[in-house]
Structure formats: C-alpha cells, structure tokens
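# Next comes the sequence, and after it the predicted model I'd like to discuss.
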Amino acid sequence: MRDVWFAIPGDLATPTGGYVYARRLMAALPATGWRPHPLPLPAGFPHPSPDDLRRTCQALESLPPSSPVLVDGLAFGVLPRDRLDGMGHRWIALVHHPLALETGLEPAAAARLRASERGALGAACAVIATSEHTAGTLAEDYGVAAERLHVAVPGTDRAKRTKGGGTVPCLLSVATVTRRKAHDVLVQALSRLPDLSWRCRIVGSLKREPATAAEVAALIRASGLDGRVTLEGEIAAHDLEAAYRMADLFVLPSRHEGYGMAFAEAMARGLPVIACAIGAVPQTVPPNAGLLVASDDAEALAAALRRAIADEGLRRRLADAAWAHGRTLPTWAETARDVAAALTAAST
C-alpha cells in the first residue's frame, strides 16, 4: 500500500460536490493500492488570509520528503509557485474547475486567480480534472501539458428510479444557493409560468453565500411564488432521496459547471434535466435526456420548462433517456482507479 496525502481546505463534511468527491475518493482509493491521509487546511481558500497561507505551508512542509500530495484545487491554485517548488514534494492538483471561472468575480480578481493558478499548475507532476471539458480548458488556457493531464469523472451511485409527484409536476433543484448556480434565473423563469400547474423545491445550503440566498428569497416573494417555490436549505440524506423520488423534473440553470454531479445524480434516478448549455453540462447531459438553453436567459429557460411541464409525453421520453444514461455513468471505484493512475504517473 502506497501513501498519499490529500490536502483539503475547510470542513470535509460540507455537502457540496467537491467535498463529496473528496470523501468518496478517499473511501475508494485503498482498493487501488493507495492509502490516503487527509490533511486539513484552513477554510479561507480560495481567498486565504496571510495566516491561512502560513499555516498551510507549514502543514505541507511537515510532510515526509518527496511525498505525493494531492491538493484540492480550491487551495492549490493560490499557493505560491516558489513555495511549491521549494518543498520538493510530488504535487498532484485536483481541479473541479479553474478558480477564475467562479461567477461574480471582478475582472482584476479573476485575472489574479488565473495567473496564480497557471503558475501553481506548472509545479504539479500531475493534474487531475473532473471532466473532459475542464481538462480542455486547462490544456488550452493554463498550459498543462497532455502528459501531465488526467481525467477522473465523479462517480455516481446506482439508485432507484423516481416515481414522480402526482398530478402536479414537481420540479427539483439541488445545489448550494450561490451566484454560480443561478437560482435567480430559475425564479425569473418560473414567474413566467403562472398559467401552468407546477411546484418547485430548491434544496441546498443557504449559508455559503447568505446575501445570494436572501436575494433569491426576496425574488420569490416579489414574484408572488411563495406558495409554489420552497427554498428548503440543506436536508438530511434520506429526505433528499425522498425529494428525488417525488420529483418529475430536475432544473438547475448554472452559470458554469466543471462537471455537474447534481445532473448525474438526477439522471441516475431517471429525472429529465433542464439546464444551461455552459461549461461541462453539454458533455454531462445527453441531448435526449434533457433540454439545454443559453445561460442567463430566463425567457429561454421558461420556454424549456413550459415544454417539459405541459408535455407529459416529452417528459416520459426524456426520463427514459435519462434513466438509460444513468445506468452507464462511472462508479466511484472507477473514479478511484483513474485517480490512482494519475498518482502512479506522478510518483515515477
């Protein structure tokens, strides 16, 4: 069994895609011959304080010489290149999507993050992207050579097929409420459908960006949708499974996705997907399993929702295709094997 240190900022129990990826990867890696050792980092990344950086560098420098160290992209992209080079470890960067592509950044901040991440990635022996789309971005815009670039798509558990919510179609949106997930566009689109029967459940943390969550809540009230759209926050795993089981459509108009684990989870349960043709979403959601529209276009999103809500036959066809595709998605064991191949390449 070979040892690898997995440096992860913040609380590993956080119920978002990146942290789910980390937890499931660490559970599956031992079967590939690699023993992961979690190395907690401060929660301030990707905007660390000087003290955050100091403590992070101390933690990394304390590892055995020439260690293979897998660093989550939230932290790796802002670590100083000279410090990375000086430690002498075998760095493996895990990139869900480049830091500069986070929604809402000022142009100057995005430029600083892009330059910092490009420099940091130059120190990595291997770079793992969680989708082919992100891998392409890293190759084209960040100068990551093909021989250092690996893809390890998130795994998806097999699940039971959904039953639907009854006579009134139930729309489900599962994501932390942030600017990037574009719940504001979802509410604007739903406000254009007063004549149709539907209800919508938005499930996901309201604490990551409290101001964004407050804006979405205010928009729901202002649109007169209080009785039809529920902003539920985080819910327990068994309650989330029940929410999937009672849903008829999955909708999430993200402004960017490095992969889109929520879409894979929806398709694994046979849910049609309504989303935006942005980032990795067109690669994650096949054309026959959902309806994809332009990003930040509430009118187009409303039109797609109208089609899917009003046409039960269309919903059934999309659902059948989603269910079939969900059966083909990689497992976490396959994800771990892909990551293990990158670790081995970086250690030889």
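Now that the structure is in, tell me what you want to look at.

# From here on, just use CA atoms for contacts and neighbour counts.
OK.

# residues contacting the residue lying closest to T335 once chain neighbours are set aside?
Nearest non-adjacent residue to T335, counting by Cα to Cα, 6 or more residues apart in numbering: A152, 5.3 Å away. A152 makes contact with 128-131, 335-336, 338-339 under the criterion Cα atoms under 8 Å, 6 or more residues apart in numbering.

# where along the stretch 101-250 of the chain do the helices fall?
Remark: helices assigned in the stretch 101-250 of the chain by DSSP state H, counting those that start in this stretch are 107-121, 132-141, 183-190, 210-222, 237-245.

# ok, and which of those helices has the densest surroundings?
helix 183-190 (a mean of 23; mean count of other Cα atoms under 10 Å).

# Next, the angle from that helix to helix 210-222.
Orientation check (axes from the mean of the first three to the mean of the last three Cα atoms, to 10 degrees): helix 183-190 against helix 210-222 gives 10 degrees.

# okay, pairing it with this:
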Amino acid sequence: MTLWAVLPGGVDDPAAPSGGNRYDRAVLSLLPDVHEIAIVGDWPAPGTAARKALQTALTDIPDMSDVLIDGLVGCGVPEILEPHAARLRLIMLVHLPLSDETGLDPATADELRAREKRAVHLATTVVATSQSAADRVRTMHDLVRVEVARPGVDPAPPAEPDPTGRRLLCVAAVTPRKGQDLLVGALQNDLAGLDWQCTLAGALIKPVPYEDSRLRFVGALHGAALDAAYGEADLLVLPSRAETYGMVVTEALARGVPVLATAVGGVPEALGTAPDGTRPGLLIPPDDRPALTAALRSWLTDGALRYRLRAAARARRETLPTWSATASALSAICEGDPR
C-alpha cells in the first residue's frame, strides 16, 4: 500500500520540536512506501502561498490514493480538502483539536472548531493519539468513530537518581498551555526554602519571567542534549493545562524517572501503572498551583514517597508502548475503512 503523507513544513526542524512532529516522524519512518509532502505555512491559518501549495499537492496525488493529513495542516482548511474528498481516501490525524489551544479568544476558537468539524467530516477516517482525545474529537464533531494510535517511545538507559530528588525537569514548549508559569510560581515563591533545581527545556514561545537562579530555561533540546537532560533528572514535571497524550511522560518513564503531571487529556493514559497497579508518579488537577506546590513539597521532603515512585517508574519502564506497535496500529487503520 502506498501512503501519501501531508505534513507541516517544519516537521524536521530541530529548533522547533513538538510532540506532533516527533510522532509523525517516528511513525512514518517505520512505514513502507510513504510519499511525504511537507507544506510550509503558518498553520492552521495559512497564507496564500501555503494554501496554493496544499491545493497543488492534493491535485497531483493520483485518484483513490490513501492520504494521511496532519490535522494541523488539514483541519483548518476544509474548503481545500472538499474538492478531493470523493476521489482520495483522506485520513485525518488529529494531534490536538485546533480550538483546544490555550489562549484563544472565544470567536477564534468557535471559528476553528467549525472549520475542523467540516474538515473531519470530509475524511474517510479520523485518527487521534489517545483514547481521551478520540472521545473528545468524536463528541465535539458528532463523529461515529475515531480511531486511536497511541505514541510509542524509544528505549533508553535508566537515569541515575540523586537521593534528594532535587533535580526537576520540564520538557515542553514554553507556552500558556504547558503551564510553566505555574511551575515557576510554585518553586520560586512557595518552595524557595527547599533544595531544588529545575531545568525547563523547550522552545521559548511565550517566556515566563523568573528571578530564582535555580530555574534554568535552556530552550529547545534534541538528540544527545535532550537525552542528557532526562538522564540527569529525578522528576519530570508537566503542569499542562491541556495535553492530548504527553509523550514526554513516557520518555521520562523510559529512563525510570517518575512524573508529576496534571490529569488532563491523555496524560493518565501515558502515565499508566506498573504491573502491580502502582502509579509511577503523581497526578494533580490542572491550573492548580496549590496542588502543584503540595505535590512538589511531598516529593522533595518525603524519601519514602520518592522510593515508591521510583520503583513504580522502573517497573512501568518495562511495559511502555513501542513505536513499532504505533506504526502497526496506524498502518492497520490506514488499510481499513471504518465507515
């Protein structure tokens, strides 16, 4: 089966990593006979040049082809997809509903939601990257079914923990949706008297003001630098206000590093449990700085808690999903016809 894949133009840009881009690259690299088309543009609201490039790309794809479209590219432009919906088998991969981006004004969110609804109803198949996201997309857009292909994770050597647990790591683009403002406030204002250091790795989209020198914003990391950051971490902290899955959760667990995260979207799925049912981390409500502060205080001051969570993370490490399983799941979805 030949699969055409329409992706954002920056899918391989190391300076702007994202979970969606990492997912696309990891999965497509494992599928045979994939023809990739990267469309450069300001998605999901592209300019004239990007719109024309997408129109041309779809027109050039042979009739009856299977076309996997990243939702960031396709969900905001149903009018471009519509002329091709009858002759191509469109498979929409939704990483995050467009209207769920944090900080949108109500009118913009409503417009994006309406456009995305039109777009997904033009697709033969809609795929999400967690069961939570699939349920939300299905309900939001009145779909009968949304398929699920959860992200995998690359194997990694275990981190060497510091007994104190003081080394905190947050891996996420610095945006309101990822909640770094809550983490900075909790650490430098509420927990200033405790022993900690925190590395925040991610593209600085909307920087957060800070004063404590123990907070280190290091920008986007990839490759060996990102591996080193995980390897030197005691706890991954992900205070997101919204999250489709949270691939950094499984990336930390692959190294036996426990996780403190908000219970949003697919994060509980990503965190999972050890074989004995023990959770390898802590889940707190979103946008709740007191809860974040309390959880961090417990981690930093309770050695028995750190021991339990580390043991659970090491056990969970052995049961994490693989990218080959993700690729197999997506391939099966693309070859079928759930409608």
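On my side now, so go ahead. Because the structure is a prediction, the values reported are computed rather than measured.

# just to revisit the earlier point, now the contacts of A152 of structure 1 in CSV, please, with extra columns for distance to L305 of structure 1 and neighbour count.
Formatted as CSV, the contacts of A152 of structure 1 follow (distance: Cα to Cα, whole Å; neighbours: other Cα atoms under 10 Å):
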residue, distance to L305 of structure 1, neighbour count
I128, 35, 27
A129, 31, 28
T130, 29, 25
S131, 27, 25
T335, 33, 22
A336, 36, 25
D338, 36, 18
V339, 37, 27
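
# Turn those into TSV, including distance to D239 of structure 1.
Shown next, in TSV, are the contacts of A152 of structure 1 (distance: Cα to Cα, whole Å):
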residue	distance to D239 of structure 1
I128	33
A129	31
T130	27
S131	29
T335	26
A336	28
D338	32
V339	31
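
# Quick check: the aligned residue for E257 of structure 1 in structure 2?
Structural alignment (TM-score structural alignment) places E257 of structure 1 against E243 in structure 2.

# and if you look at V177 of structure 1?
Looks like V177 of structure 1 aligns to V174 there (TM-score structural alignment).

# Please look at its match and V218 and confirm they touch.
No - at 10.7 Å, V174 of structure 2 does not count as touching V218 under the criterion of Cα atoms under 8 Å.

# Identify the contacts common to the two.
G202.

# Number of residues surrounding T14 of structure 1?
Residues within reach of T14 of structure 1, counting by other Cα atoms under 10 Å, total 12.

# Specify the local secondary structure of it.
Here T14 of structure 1 takes the coil state, with states given by DSSP: H, G, I helix; E, B strand; the rest coil.

# tell me the contacts of it?
Per Cα under 8 Å, 6+ apart, neighbours of T14 of structure 1: V20.

# Pull the contacting residues for G44 of structure 1.
G44 of structure 1 neighbours (Cα under 8 Å, 6+ apart): 9-10, 52.

# aligned partner of it in structure 2?
Using TM-score structural alignment, G44 of structure 1 pairs with D42 in structure 2.

# do the same with G204 of structure 1
Checking TM-score structural alignment: G204 of structure 1 goes with G202.

# Adding distance to R228 of structure 1, write the helices of the stretch 101-250 of structure 1 out as TSV.
Shown next, in TSV, are the helices of the stretch 101-250 of structure 1 (distance: least, Cα to Cα, whole Å):
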stretch	distance to R228 of structure 1
helix 107-121	37
helix 132-141	35
helix 183-190	9
helix 210-222	9
helix 237-245	15
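
# Against A192 of structure 2, how distant is D212 of structure 2?
8 Å (Cα to Cα, to the nearest Å).

# now swap in T2 of structure 2 and tell me
When T2 of structure 2 is compared with A192 of structure 2 (using Cα to Cα), they lie 56 Å apart.

# Please apply the same query to G179 of structure 2.
Distance, G179 of structure 2 to A192 of structure 2, using Cα to Cα: 19 Å.

# neighbour count winner among the two?
G179 (24 against 13).

# List the contacts of G104 of structure 1.
179-180.

# Just tell me what it corresponds to in structure 2.
In structure 2, G104 of structure 1 lines up with G103, judged by TM-score structural alignment.

# so who does V248 of structure 2 touch?
171-172 are the contacts of V248 of structure 2 under Cα under 8 Å, 6+ apart.

# returning to that earlier point: from R177 of structure 2, how far out is the match of G104 of structure 1?
Taking Cα to Cα, one finds G103 of structure 2 at 8 Å from R177 of structure 2.

# Could you find the closest non-adjacent residue to R310 of structure 2?
P258 (5.8 Å).

# So what does that neighbour match up with in structure 1?
Checking TM-score structural alignment: P258 of structure 2 goes with P272.

# Let me know whether that match touches A322 as I believe.
Yes - P272 of structure 1 lies in contact with A322 (Cα under 8 Å); the separation is 5.9 Å.

# Neighbour count for the two, which is higher?
Set P272 of structure 1 next to A322 and count neighbours by other Cα under 10 Å: P272 wins out with 30 against 27.

# Can you give me the distance of that one to P169 of structure 1?
12 Å.

# and for those two, which residues touch both?
Both P272 of structure 1 and P169 are in contact with 248-249, where contact means Cα under 8 Å, 6+ apart.

# how many neighbours does V127 of structure 1 have?
So V127 of structure 1, with other Cα under 10 Å, has 31 neighbours.

# Surely it and R90 touch.
No - taking Cα under 8 Å as the definition, V127 of structure 1 is not a contact partner of R90, at 11.2 Å.

# what touches both of P272 and A322 of structure 1?
289-290.

# check contacts around the equivalent of A159 of structure 1 over in structure 2.
Counting by TM-score structural alignment, A159 of structure 1 lines up with A156 in structure 2. Applying Cα under 8 Å, 6+ apart, we find A156 of structure 2 in contact with 254-255.

# contacting residues for the aligned residue in structure 2 for D248 of structure 1?
Counting by TM-score structural alignment, D248 of structure 1 corresponds to D234 in structure 2. Contacts of D234 of structure 2 were listed using Cα under 8 Å, 6+ apart, and they are 159, 161-162, 165-169, 257-258.

# For PyMOL, what selects the buried ones among these?
The following PyMOL line selects those of the contacts of D234 of structure 2 that are buried, judged by 16 or more other Cα atoms under 10 Å:
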select buried, resi 159+161+165+166+167+168+169+257+258
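
# Right, I'll call it a day here.
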